[in-house]
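> A predicted structure for the sequence below; I have some questions about it.
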Amino acid sequence: MNLNHLPSLRETIDQHGLMAKKSLGQNFLLNMDTVRKIARSAGNLNGITVIEVGPGPGGLTRALLEAGAEKIIAIEHDPRCVLALQDLIAEANGNLEVIQADALTISPQDLVQGPIKIVANLPYNVGTPLLIKWLHKLSNIQSMTLMFQKEVALRIVAKTRTADYGRLSVLCQYLTTVSKVFDLPPGAFSPPPKVTSSVVHLIPKSLSAENLSLTPHIERLTHAAFGQRRKMIRSSLSSVLTQEQILENNIPVTARAEELTLDQYSRLAKTIQKLFFEL
């Protein structure tokens, strides 16, 4: 789809008075080469419905249409942006739907029955809560290509025994295969944020129902362990497991939260689950 005849993103912003609102975490991407790179990072979009959150003036939305997305459902909280997107809706020949709503109140599966890819330059103030919400219901989601503050992206992809490794690392990597695709400097945005941003790609794993059922126990474990990350797990996990139960999983009780691997957290989660069944 060729959309080069439309007003530029800067012209759209000026026409509709779209001054970015800090309260909505808005930082607009205006360079089409950049948003096309994000769209390409999502892979083949043919036959796929794309969910976009926070389209703003529609730069990434245009790139997704150009990339051949069968349908785009854009969720936009700001009514000014919804109005600014009307020309793009008209040009999209039915391939673009814009919903004015808070994305935290909507489940992607309520919008789409078939395969879904989520592609978004997420507002900084709701990026992590949105990701966690989606991780709890991954059915139909083929992939998520999302932009965060770099510090959040580093936590998502962090390895064991690193400073960035934490609750978000374990949850994301237990449920999905993660990779950091590229960084964007503050100057790529309007207005420029104070931090570097990063695009992260997450592909849900094909986990069994048994393994998926461990997710709440893993969350409970990581909440306890990383809530006191400087302590040994014999202390930080004492509210959920005894030292004997930890040792039964061949895990030293002198280890700290960042030293435990995904496999070790899942083994401990199985122990907790077994205890629940025995009650």
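Thanks, I have it. Residues are numbered from 1 along each chain as shown.
> contacts, neighbours, all on C-alpha from now
Will do.
> off-centre distance for stretch 64-76?
Distance of stretch 64-76 from the chain centroid (C-alpha atoms, centre = their mean, to the nearest Å) equals 17 Å.
> what about Val119, neighbour count?
Residues within reach of Val119, counting by other C-alpha atoms under 10 Å, total 27.
> hold the first one in mind and look at this next one:
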Amino acid sequence: MSDVIERVAALPPLRDVLAKHELWAQKSLGQNFLLDLNLTRRIAREGSASGETIVEVGPGPGGLTRALFLEGATHVIAIERDHRALPALEEIAAAAQGRLHVIEGDALATDYRELVGSDGGRIIANLPYNVATPLLTGWLTPPDWPAWWRSLTLMFQKEVAERIVAEPGSKAYGRLAVLAQWRCHAHILFEVPPRAFLPPPKVTSAVVRLEPRPDAVKVAPSALEAVTASAFGQRRKMLRQSLKQAFRQPEAVLEACGIAPTRRAEEIPVAGFLDLARIYEELERSSS
């Protein structure tokens, strides 16, 4: 492994790689490249890369990919849909001596469990902004739990990161917070200023770590998504009104869950939504 670290450390600077391959970030792909090796290595360390199989989405020129190996990752699976980035990633693959597996494809359509195998791994990524939320949602809602991954360490726009970790009663609290905190412990590790990227985005970013709860309440993800979509779809309204899309008699359901019908979605803790989802699931099952 030390030989791989030496080879990766000896690769040319990323700015030289970008110029060599004429690889410039494309807004249409949600790309913002991280070139600061100190920052990418911090992300790799916070993601517990050492000794692990790591899945990385949207590696671009491979700044974080390099850092993963420098921090001791034993195997990296990088999924990249931009064919322009492949030559730069191939150079890292050569230095990594077979420990980097590059897949050209759509991360949203990838079967990760099949890709990683029974041993599982961790996901560490600077996610493309335009697919970050649907990717996270997909990783949080497999039918089987715990999932194949042992942790997620992901870069988001700060606003999205705050929505993931938001507490009930806050403006940021919504569907994403309920979904993430149902099955995970989630917290923001640190913020990343726009100047750290090329090109600099107009917003601050933040790195979030999510670790699975092995004892997460068992309920169908589709049921929880239906209930939260209804409740937060009209978040200014009382639940007795907003939940009419999910339940024919929302007041009776709320009473069964011990929730006042005059409360609003942003006031309800995750446990309350799980109770609602269980009833939704039971009603769906009885009507089928």
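That came in fine, so what should we check first? Since we're looking at a predicted model, the values are computed, not measured.
> TM-score for the pair, please.
TM-score for the superposed chains, counting by TM-score structural alignment, normalised by the length of the first structure: 0.96, backed by 276 aligned residues with a C-alpha RMSD of 1.3 Å.
> all strands of the second structure, in order?
Under the criterion DSSP state E, strands of the second structure are mapped to 33-34, 53-57, 75-80, 100-104, 121-126, 149-157, 184-192, 197-198, 205-212.
> who wins for proximity to Ala271 of the second structure among those?
Closest of those to Ala271 of the second structure is strand 184-192, at 13.1 Å (criterion: C-alpha to C-alpha).
> where in the first structure does the closest one align, residue-wise?
Per TM-score structural alignment, the counterpart of strand 184-192 of the second structure in the first structure is residues 176-184.
> look up how far Leu184 of the first structure lies from Leu60 of the first structure.
14 Å (C-alpha to C-alpha, to the nearest Å).
> let me redo that: Ser266 of the first structure
From Ser266 of the first structure to Leu184 of the first structure the distance is 34 Å (C-alpha to C-alpha).
> neighbour-wise, which of the two wins?
For Ser266 of the first structure versus Leu184, neighbours defined as other C-alpha under 10 Å are more numerous around Ser266 (20 against 16).
> show me what the more buried one lines up with in the second structure.
Per TM-score structural alignment, Ser266 of the first structure is aligned with Leu274.
> residues near the residue lying closest to its match once chain neighbours are set aside, how many?
Nearest non-adjacent residue to Leu274 of the second structure, counting by C-alpha to C-alpha, 6 or more residues apart in numbering: Leu224, 6.7 Å away. By other C-alpha under 10 Å, 24 other residues sit near Leu224 of the second structure.
> which residues touch Leu224 of the second structure?
Neighbour list for Leu224 of the second structure: Leu179, Phe273, Leu274, Leu276, Ala277 [criterion: C-alpha atoms under 8 Å, 6 or more residues apart in numbering].
> can you tell me which of the residues you listed is closest to Pro87 of the second structure?
Pro87 of the second structure lies nearest to Leu179 out of those, by C-alpha to C-alpha, at 37.4 Å.
> which residues does the match of Ser266 of the first structure contact?
Per C-alpha under 8 Å, 6+ apart, neighbours of Leu274 of the second structure: Trp182, Val217, Val219, Leu224.
> map the last one across to the first structure for me.
Taking TM-score structural alignment as the alignment basis, one finds that Leu224 of the second structure is matched in the first structure by Ile218.
> turn the contacts of Leu274 of the second structure into TSV, columns for distance to Leu108 of the second structure.
Below are the contacts of Leu274 of the second structure laid out as TSV (distance: C-alpha to C-alpha, whole Å):
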residue	distance to Leu108 of the second structure
Trp182	22
Val217	26
Val219	23
Leu224	21
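> filter the residues you listed by whether they're kept in the first structure.
Among those, the contacts conserved in the first structure (both residues aligned by TM-score structural alignment, their matches' C-alpha atoms under 8 Å) are Leu224.
> now, of the contacts of Leu274 of the second structure, which are buried?
Among those, those classed as buried by 16 or more other C-alpha atoms under 10 Å are Trp182, Val219, Leu224.
> with adjacent residues omitted, what lies nearest to the second one?
Sequence neighbours aside, Arg278 is the residue nearest to Val219 of the second structure in space, at 6.2 Å (criterion: C-alpha to C-alpha, 6+ apart).
> what is the burial count for Lys22 of the first structure?
By other C-alpha under 10 Å, the residues close to Lys22 of the first structure number 13.
> over in the second structure, tell me which residue corresponds to it.
Lys22 of the first structure maps onto Lys27 in the second structure, by TM-score structural alignment.
> Ile156 of the first structure - how many residues pack around it?
Ile156 of the first structure has 26 nearby residues by other C-alpha under 10 Å.
> let me fix that: Gly43 of the first structure
Neighbour tally, Gly43 of the first structure, other C-alpha under 10 Å: 12.
> re earlier: any idea which of the buried ones among the contacts of Leu274 of the second structure is closest to Arg7 of the second structure?
For these, the nearest to Arg7 of the second structure is Trp182 (41.8 Å; C-alpha to C-alpha).
> isn't the closest one right up against Ala216?
Yes. Assessed by C-alpha atoms under 8 Å, Trp182 of the second structure is found in contact with Ala216 at 6.5 Å.
> just the helices from the stretch 151-288 of the second structure, written as ranges.
158-165, 175-183, 221-233, 239-242, 250-256, 270-287 (DSSP state H, counting those that start in this stretch).
> now these in CSV, with distance to Leu100 of the second structure?
Listed next are the helices of the stretch 151-288 of the second structure as CSV, based on distance: least, C-alpha to C-alpha, whole Å:
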stretch, distance to Leu100 of the second structure
helix 158-165, 28
helix 175-183, 29
helix 221-233, 33
helix 239-242, 48
helix 250-256, 51
helix 270-287, 39
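> among the ones you listed, which comes closest to Ala109 of the second structure?
helix 221-233 (18.5 Å).
> that closest one vs the first structure, average offset?
Once fitted to the first structure, helix 221-233 of the second structure is off its aligned match by 0.8 Å on average (mean C-alpha distance after the TM-score superposition for the first structure).
> buried ones in that helix?
Pro221, Ala223, Leu224, Glu225, Ala226, Val227, Thr228, Ala229, Ser230, Ala231, Phe232, Gly233.
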